[in-house]
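# The sequence and its predicted three-dimensional model are supplied below.
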Amino acid sequence: MKITKAQLVFLFSFATLIPTLWGGGGNIADFDDVWKRRADQAWKNTLAAYEPSPENVTTKFNENVHKALVANKSNKTKDLEGGDDRRNLRGKHKKYTGPCMATNPIDRCWRCRPDWAENRKRLTQCVIGFGHRTEGGEKGKYYEVTDNSDDDPVNPKPGTLRFAVIQKRPLWIIFAHDMHIKLSRELIVQSKKTIDGRGANVHIAHGAGITLQFVDDVIIHSIHIHHIGPSKAGLIRDSVDHIGLRT
């Protein structure tokens, strides 16, 4: 089967977790040597991550969905046999103490474990679909976002999301508390990053969006992204050692 770049972009656009996103040079005013090297590496990573058998991926995905539904049905039966549908009795502010009812196979993989917060990186074992080889920032340290501001896209402050995503090393990014982040310019993410919003209510909204361009191994999970508008043109730092003009 002949593989084209267009086909790969189409396939990966359906991956919940993104192993490689091959961009087409959009919004880059000066396609300099840095971007050329990123493009070449991204294409190599795309070929390495490509799954030649869509049937195998689909079969595995369906198996995981089936297992989740069977387990969920079993838990519902146990609740009913006990005469206690606890989901309906917990009230607005009461913590649910019944069995795990997650049916999404990715969520069920981690959400049903009471120790998920102590073992966040287990999320990489939950990947299914065309992005099943994604590692994100698994091999890196944790980085906690403590500041929701985004005032300077050229020199972002430590503690901000922008400062975290431009680092060239793997990072598993978490959030200190609930946040509403309004991006002043598009957020250009470097490779091998996990943006993990679990445990906090994190919204990226009413500003610019997230750009994954010529990167590999990026996981974005449990982040609310909405009301995104067009980004303004201008200089943006896309890594710790590179600033580029975006159109």
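Right, received. Where do you want to start?

# can we go C-alpha only for contacts and neighbour counts from here?
Noted.

# Now do the same contact list for residue 147.
159, 160, 161 (CA atoms under 8 Å, 6 or more residues apart in numbering).

# Which residue comes closest to the second one once chain neighbours are left out?
The reference is to residue 160. What sits nearest to residue 160 in space, not counting adjacent residues and going by CA to CA, 6 or more residues apart in numbering, is residue 147, at 4.9 Å.

# Roughly how far does the one you found sit from residue 180?
10 Å (CA to CA, to the nearest Å).

# Got another one to weigh against that:
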Amino acid sequence: MRERKNIRPFPSIRNSTERRRLGFFSCVTGNPIDDCWRCDPHWQLHRKRLANCGIGFGRNAIGGRDGRYYVVSNPGDDDPVNPKPGTLRHAVIQEQPLWIVFKRDMVITLKQELIMNSFKTIDARGANVHIANGACITVQFITNVIIHGLHIHDCKPTGNAMVRSSPSHYGWRTMADGDGISIFGSSHVWIDHNSLSNCADGLIDAIIGSTAITISNNYFTHHNEVMLLGHSDSYRRDKQMQVTIAYNHFGEGLVQRMPRCRHGYFHVVNNDYTHWEMYAIGGSADPTINSQGNRYLAPANAFAKEVTKRVEPNARLWRHWNWRSEGDLLLNGAYFTASGAGAAASYARASSLGSEVVVDGRELLLQMPASFPAAGAADVKFSIPPTLRDVKTRSKFFLPL
């Protein structure tokens, strides 16, 4: 599919002007996630409402909504087996649901991978929080996780060490690859409003039967293999994987895998692709890829104009894979090689947003300028609900519901 100068919305894609007229959102940024929580001028006093703002396949991730607040006040990570109260590691390993916030700006350099427990929200809004120059985040065999507002970069391989994963368990960890966020056998995961760059392996990898994932409003830069979705071509449990990739900015210094899919169903919708060196979207084991309303700006290299890449070289095999482009804006010679069925019914399991949310690529360009201000932490002071201030509890780090 070659560059089109006059883009009209497809029948299933509405523009934001129509959505405003129909009154879908009270605040009109065109971004349904931001419209859900940023419209509240006192959102910092109602932080947990963020859990109701998810979209896509990971929309049911509630994180720590039903638990207490936990205030991270110490950026240290001196002992991965016996983490100190007040550290991020101590927060994420707890058994109970927790909504984790940060008392101040901090740079956290992890000695070993940060192994999360289920029903946790990491909410860095109001603080400038970096996880950098060490190990990074592992989401392994758990459920209901929200990660919001972090700067994750310069992650390094670590391992061959003991690491605690819950208050009652620690164990030997072999070498980790150095991913920014590694999702392993987990479900109901929402990764939103983070910046990720320059890690040893992938920025985000989801493998081993992970599903019900939304990756939204993130800013990706300066990395080779950005995102891998699927363990291997022979790992058939990933056939049930469903991932939404929405409202992200794929920016400068990126090479490939935005994402690279194996099995499963992938809704790539309303993203801004301004840089790639090899390709943007790749696949290898008959994934279903539904590309809607994205902006693809091809690089100057005449040999890298194609958005897509099939790792399978035999066209007689991949021509049956269901890959479609609908309402995408293809610029500077970018082209999307479609294959398989074109009918909407063939993409039902790779469709995660209603037609009132999806816009065409031209409208996306108006909503999301190249600077992509939606990505990153919100610029407000740290705050927790006033009912939680001055409350005496058994721990100064755990606050009541």
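Everything's here; your move. Note that the structure is a prediction, hence the values are computed from the model and not measured.

# Mind filtering the contacts of residue 147 of the first structure down to those shared with the second structure?
Comparing those with the second structure on both residues aligned by TM-score structural alignment, their matches' CA atoms under 8 Å, the contacts found in both are 159, 160, 161.

# In the second structure, what residue corresponds to the first one?
Taking TM-score structural alignment as the criterion, the aligned counterpart of residue 159 of the first structure in the second structure is residue 86.

# ok, that match touching residue 73?
Yes. Shown here, residue 86 of the second structure and residue 73 form a contact pair, counting by CA atoms under 8 Å, at 5.3 Å.

# The two: which has the busier surroundings?
The neighbour comparison of residue 86 of the second structure against residue 73 (other CA atoms under 10 Å) goes to residue 86, with 21 against 17.

# Now do the SS call for the most centrally placed residue in the first structure.
Centroid check for the first structure by CA atoms, centre = their mean gives residue 220 as the closest residue, at 1.2 Å. With DSSP: H, G, I helix; E, B strand; the rest coil as the basis, the three-state label of residue 220 of the first structure is strand.

# got it, and residue 207 of the first structure?
Look at residue 207 of the first structure: counting by three-state DSSP, its state is coil.

# residue ranges of the helices in the first structure, please?
Assigned by DSSP state H, the first structure shows helices spanning 5-12, 33-49, 54-81, 86-89, 105-111, 161-165.

# Return the most buried member of those helices.
helix 161-165 (a mean of 26; mean count of other CA atoms under 10 Å).

# dump the residue contacts of the match of residue 159 of the first structure.
In this structure, residue 86 of the second structure makes contact with 71, 72, 73, 74, 397, judged by CA under 8 Å, 6+ apart.

# What of residue 124 of the first structure?
Residue 124 of the first structure touches 134, 135, 136, 138, counting by CA under 8 Å, 6+ apart.

# Repeat that for residue 215 of the second structure.
190, 191, 192, 243, 244, 245, 246, 248.

# Distance check, it against residue 127 of the second structure.
According to CA to CA, residue 215 of the second structure and residue 127 of the second structure sit 21 Å apart.

# for residue 153 of the second structure, same thing?
Relative to residue 127 of the second structure, residue 153 of the second structure is positioned 16 Å away (CA to CA).

# again with residue 70 of the second structure
15 Å.

# do residue 165 of the second structure as well
25 Å.

# Give me the neighbour count for the counterpart of residue 148 of the first structure in the second structure.
Superposed on the second structure with TM-score structural alignment, residue 148 of the first structure falls opposite residue 75. Using other CA under 10 Å, residue 75 of the second structure has 21 other residues around it.

# Which residues are in contact with the closest residue to residue 75 of the second structure other than its chain neighbours?
Spatially, and ignoring its direct neighbours in sequence, residue 75 of the second structure is nearest to residue 108 (5.1 Å; CA to CA, 6+ apart). Residues in contact with residue 108 of the second structure (CA under 8 Å, 6+ apart) are 75, 76, 77, 129, 130, 131, 132.

# Quick check: the farthest pair among those?
For those, the farthest-apart pair by CA to CA is 77 and 129; their separation is 14.5 Å.

# The first structure: which residue goes with residue 124 of the second structure?
Match for residue 124 of the second structure (TM-score structural alignment): residue 197.

# Which residue lies closest in space to its match, excluding its sequence neighbours?
Residue 197 of the first structure's closest residue in space is residue 222 (CA to CA, 6+ apart), at 4.8 Å.

# Contact partners for residue 133 of the first structure?
Counting by CA under 8 Å, 6+ apart, residue 133 of the first structure touches 19, 49, 127.

# So the last one is in contact with residue 134, correct?
Pointing back at residue 127 of the first structure there. Yes. Counting by CA under 8 Å, residue 127 of the first structure touches residue 134, with 7.1 Å between them.
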